[in-house]
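Enquirer: The sequence and its predicted three-dimensional model are supplied below.
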Amino acid sequence: MNNSYSNSYKEAGVDVTAGYKAVELMKQHVKRTVTPGVLDGIGGFGGLFELDLTDIRKPVLVSGTDGVGTKLKLAFLLDKHNTVGIDCVAMCVNDIVCCGAKPLQFLDYIACGKNVPEKIAAIVSGVAEGCVQAGCALVGGETAEMPGFYPADEYDLAGFSVGVVDKDKIFDSSAIQAGDAIIALASSGVHSNGFSLVRKVFDIEHCDLSAYSAELGRGLGETLLTPTKIYVKPILELAKAVTIKSVSHITGGGFYENIPRALPEGKRAVVERAAVRVLPIFDLIAKVGGIDERDMFNTFNMGVGMCVTVPAAQADKALEVLNACGETAYLLGEIQDGEKGVTIC
């Protein structure tokens, strides 16, 4: 039995016993994420993971870290905390898989004004679900109770992931040629980017988030809180079937910032505007906020969570594989010679 407690610390606003209870409540969720390689459970000073290098001749570790950002304000207002953990995992592992790496492990960091064990466990349940979707293990984390720094009912959430890829199998964007096909993988919504603008547009602290929206087919709050889609498994499956030259994770900065990050000098992505399957939430944001199309495509994913570049001759096969994985995938455009960047026409 753990007999660690401090009345003085509790009087200062930190209840260490609440932390112990939170750990006990989250263990059932963490257990879902255990994969081969995990050597120890939650509670130690470090997460142990045995690296299996079978079929990996030149292992390269790939790391990614990110947070959920101000999307958390929606979770506070709706008092719904079991999905933002998926966003946290997604923002890290979707970056890692862009070079062809398989995420192996994940750690989270939760800083809060007051440790309410049930709320912390709900947050971690989302993290665990994200890890399951990504096929990686939740090997540890940290919950920091920081009274006076965060309001009692608020928290911040960030994460860190490590993956591995064979050096010879890293996606090679330098091989991109004019005529290569750009394939879109549909997003699930706004994901976890641009929420400072979203919050301003809808004045979310003062609007009715639960009200039904005919344009969205559900409530605004529910739509905005939809978790970020995790693309790890379909991308890794696609890599077995076709030659992937590059992958772009469409996050903050939208098309104009993220697509060029996966292009070599002298190559330009040409996106067919008519091909983009814009989700209703983005039309609503643009209408209510009076935001022009250029700014929308430079802030949001607009319904495209990832872009994959493959040889034109393999485009049909790529679409077949991705759709078989349950993705909504379609041809978005092509690569052309020109100044590195994006043209939407």
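Expert: That came through fine.

Enquirer: Every contact and neighbour count from this point should use C-alpha atoms.
Expert: Will do.

Enquirer: now the helices for this structure?
Expert: In the chain, the helices defined using DSSP state H lie at 7-11, 16-31, 72-78, 84-96, 117-134, 195-202, 220-225, 232-241, 254-258, 280-289, 293-297, 315-324.

Enquirer: Among those helices, show me which one is buried the most.
Expert: Compared across the helices of the chain, helix 84-96 shows the largest average neighbour count, a mean of 28 (mean count of other Cα atoms under 10 Å).

Enquirer: and Lys169, which of the helices of the chain is closest to it?
Expert: Checking those against Lys169 by Cα to Cα gives helix 232-241 as the closest, at 9.1 Å.

Enquirer: so how far is Lys119 from Glu154?
Expert: The gap separating Glu154 from Lys119 is 10 Å, by Cα to Cα, to the nearest Å.

Enquirer: Turn the helices of the chain into CSV, columns for distance to Ser188.
Expert: Below are the helices of the chain laid out as CSV (distance: least, Cα to Cα, whole Å):
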stretch, distance to Ser188
helix 7-11, 42
helix 16-31, 24
helix 72-78, 16
helix 84-96, 11
helix 117-134, 14
helix 195-202, 15
helix 220-225, 9
helix 232-241, 15
helix 254-258, 15
helix 280-289, 10
helix 293-297, 16
helix 315-324, 15
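
Enquirer: Tell me which of the ones you listed lies nearest to Val342.
Expert: The minimum distance between Val342 and those falls on helix 254-258, with 5.9 Å, by Cα to Cα.

Enquirer: got the contact list for the closest one?
Expert: 248-251, 296-302, 341-342 (Cα atoms under 8 Å, 6 or more residues apart in numbering).

Enquirer: so which of the helices of the chain comes closest to Ala274?
Expert: For these, the distance to Ala274 is smallest for helix 293-297, at 13.0 Å, taking Cα to Cα.

Enquirer: So which elements touch the closest one?
Expert: Contacts defined by 3 or more Cα pairs under 8 Å, 6 or more residues apart in numbering; DSSP states H and E place helix 293-297 against helix 254-258, helix 280-289.

Enquirer: centre of the chain versus it, how much separation?
Expert: How far helix 293-297 lies from its chain's middle: 21 Å, per Cα atoms, centre = their mean, to the nearest Å.

Enquirer: which residues sit against that helix?
Expert: Contacts with helix 293-297, where a contact means Cα under 8 Å, 6+ apart, come from 253-256, 282, 286, 302.

Enquirer: repeat for stretch 125-138
Expert: Against stretch 125-138 from outside (Cα under 8 Å, 6+ apart): 26, 29-30, 32-35, 38, 81-90, 93, 103-108, 230-233.

Enquirer: put this beside the first:
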Amino acid sequence: MEAILGGGAVAATARPLSTSPRRILFGSKPTNGLASGPSFSRSNPRRRKLESLKVSNSSSSSNGGDPGAAKSGGLTYKEAGVDIDAGSELVRRIAKMAPGIGGFGGLFPLGDSYLVAGTDGVGTKLKLAFETGIHDTIGIDLVAMSVNDIVTSGAKPLFFLDYYATSHLDVDLAEKVIKGIVDGCQQSECALLGGETAEMPDFYAKGEYDLSGFAVGVVKKDSVINGKNIEAGDVLIGLPSSGVHSNGFSLVRRVLSRSGLSLNDQLPGNNGKPVTLGEALMAPTVIYVKKVLEVISKGGVKGIAHITGGGFTDNIPRVFPSGLGAKIYTNSWNVPAVFKWIQEAGGIEDSEMRRTFNMGIGMVLVVTSEASKIILEESQENDPAYLIGEVVNGEGVEFA
């Protein structure tokens, strides 16, 4: 396969098939000293909550729209098999062994810059890919989950590598998946440097596969965004999501089963716009790289949070200094119909929705009041940005 480089340049590399999931990745050998060192930071971008958070459920709605009243005794992410608190506990234990984790990406010093790395998969969204037969966009999700994490430090993605594993290689199916990865790399202007194709008989169900990947970017040390200078009165700008993105699908699938609807049924409450549940749920994750780097270049950006697993409640405070929190204006953006359906069909409580899903906002930028005015003035109908809240004294997230 060819490596897709930013700016349209193409460099030839190979992607040999291996029956073993272990082989040397493509490109030059790493420089001595980069494989380990005192500044190495382990990063799992969706499980790095190091402080306990207080949550204020001051509104009757979980978001900017009116998703319908949450039913008591509704579904939860934990009941669907995902325990966010257990993940946080693991992070706490890892932090004792490898201090320095906590950001959305891991930073490694290199001269006057930092290399910023992130790794991820697409979770059980793959289950819906198998059921819907939509395979040509799942690779976009894979790239997005990593590049959106590393851009929160202000880093420009340099390259991406993927891991595709299956029991029996279906070349046509694999080509569709990798096409999505190529598309994602082009959107984020980074090189698809290579990857691993592993054929492991009897390990996966027939017709199924698994995906993971990682991205590496770079940012100058004097330009890194780390939230240290955030202060009360700063403004939260939200960039819209395309839907559920790639988190919370264990709960989504439980809701779907409980609802009695199929993936081929129309999405309820979508203002008459014809879209099936399968199409709405499989909408690829937005890649925010170009937009975020453009905003950063104009100044005034102090912190950035990628809204993934943990939703608003857990992700936004990760960029704040101690003693600061966020007030979210719950009526400041339009919530996609898919979230309203999920909450109604699952009878899910407001706080559970906020801690599991992005609710229509996939990236949050913490900026100065002056910078927010410029961002909002330049916002367009096809490229919107929303004033969704402010930084306040007191830790955690409150909704008003």
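Expert: In hand now; what should we look at? Predicted model, so just to flag it, every value in this text is computed and none were measured.

Enquirer: Fetch the TM-score of the aligned pair.
Expert: Here the superposed chains carry a TM-score of 0.85, computed using TM-score structural alignment, normalised by the length of structure 1; 311 aligned residues with a Cα RMSD of 2.3 Å.

Enquirer: re earlier: which one of the helices of structure 1 lies nearest to Gly163 of structure 1?
Expert: Set against Gly163 of structure 1 and scored by Cα to Cα, the helices of structure 1 come closest in helix 84-96, at 6.8 Å.

Enquirer: Against structure 2, what's the mean shift for the closest one, could you check?
Expert: Helix 84-96 of structure 1 differs from its equivalent in structure 2 by a mean of 0.3 Å after superposition (mean Cα distance after the TM-score superposition for structure 1).

Enquirer: quick one: that helix aligns where in structure 2?
Expert: Counting by TM-score structural alignment, helix 84-96 of structure 1 pairs with residues 138-150 of structure 2.

Enquirer: coming back round to it: which of the helices of structure 1 sits closest to Val164 of structure 1?
Expert: Comparing the helices of structure 1 against Val164 of structure 1 with Cα to Cα, the closest turns out to be helix 84-96 (8.8 Å).

Enquirer: counting contacts, what elements does that closest one pack onto?
Expert: By 3+ Cα pairs under 8 Å, 6+ apart, helix 84-96 of structure 1 packs against strand 59-67, strand 102-112, helix 117-134, strand 155-166.

Enquirer: residue range for the third one in structure 2?
Expert: With the alignment judged by TM-score structural alignment, the segment of structure 2 matched to helix 117-134 of structure 1 spans residues 171-188.

Enquirer: Report the distance from that stretch to the chain centre.
Expert: Distance of stretch 171-188 of structure 2 from the chain centroid (Cα atoms, centre = their mean) equals 18 Å.

Enquirer: same check, this time on stretch 116-136 of structure 1
Expert: Relative to its chain's centre, stretch 116-136 of structure 1 lies at 13 Å (Cα atoms, centre = their mean).

Enquirer: Repeat that for stretch 205-213 of structure 1.
Expert: In terms of Cα atoms, centre = their mean, the centre of stretch 205-213 of structure 1 is found 25 Å from the chain centre.

Enquirer: so how far is Gly106 of structure 2 from Pro240 of structure 2?
Expert: Counting by Cα to Cα, the gap from Pro240 of structure 2 to Gly106 of structure 2 is 25 Å.

Enquirer: for Arg254 of structure 2, that is, sorry about that
Expert: In terms of Cα to Cα, Arg254 of structure 2 sits 33 Å off from Gly106 of structure 2.

Enquirer: May I ask which of the contacts of helix 254-258 of structure 1 has the most neighbours?
Expert: Taking other Cα atoms under 10 Å as the neighbour criterion, Asn301 ranks highest of these with 30 neighbours.

Enquirer: surely that residue meets Ile259?
Expert: No - Asn301 of structure 1 is beyond contact range of Ile259, at 10.8 Å (criterion: Cα atoms under 8 Å).

Enquirer: Show me the common contact partners of the two, please.
Expert: Residues touching both Asn301 of structure 1 and Ile259 comprise Ile250, with contact defined as Cα under 8 Å, 6+ apart.

Enquirer: one step back: from the contacts of helix 254-258 of structure 1, which ones fall inside strands?
Expert: The strands, defined by DSSP state E, take in 248-249, 341-342 from the contacts of helix 254-258 of structure 1.

Enquirer: want to try CSV for these, with distance to Val276 of structure 1 as columns?
Expert: Output for these, formatted as CSV (distance: Cα to Cα, whole Å):
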residue, distance to Val276 of structure 1
Ser248, 15
His249, 16
Gly341, 18
Val342, 14
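
Enquirer: Which of those residues sits closest to Leu216 of structure 1?
Expert: So of those, ranked by how close each gets to Leu216 of structure 1 (Cα to Cα), first place is His249, at 24.5 Å.

Enquirer: Aligned to that closest one, what sits in structure 2?
Expert: Per TM-score structural alignment, His249 of structure 1 is aligned with His306.

Enquirer: for Asp180 of structure 1, same thing?
Expert: Applying TM-score structural alignment, one finds that Asp180 of structure 1 aligns to Asp234 in structure 2.

Enquirer: ok now do that match, which residues does it touch?
Expert: Each residue near Asp234 of structure 2 by Cα under 8 Å, 6+ apart is listed here: 366-369, 390-391.

Enquirer: what about it, distance to Thr124 of structure 2?
Expert: 36 Å.

Enquirer: distance of Val68 of structure 1 from Asp172 of structure 1?
Expert: Val68 of structure 1 is 29 Å from Asp172 of structure 1, by Cα to Cα.

Enquirer: How many neighbouring residues does Val274 of structure 1 have?
Expert: Wrong residue type there; residue 274 of structure 1 is Ala, not Val. Applying other Cα under 10 Å, we find 10 other residues in the vicinity of Ala274 of structure 1.

Enquirer: ignore the last one, Asp222 of structure 2
Expert: Look at Asp222 of structure 2: counted by other Cα under 10 Å, it has 9 neighbours.

Enquirer: And for Pro157 of structure 2?
Expert: Neighbours of Pro157 of structure 2 under the rule other Cα under 10 Å: 26.
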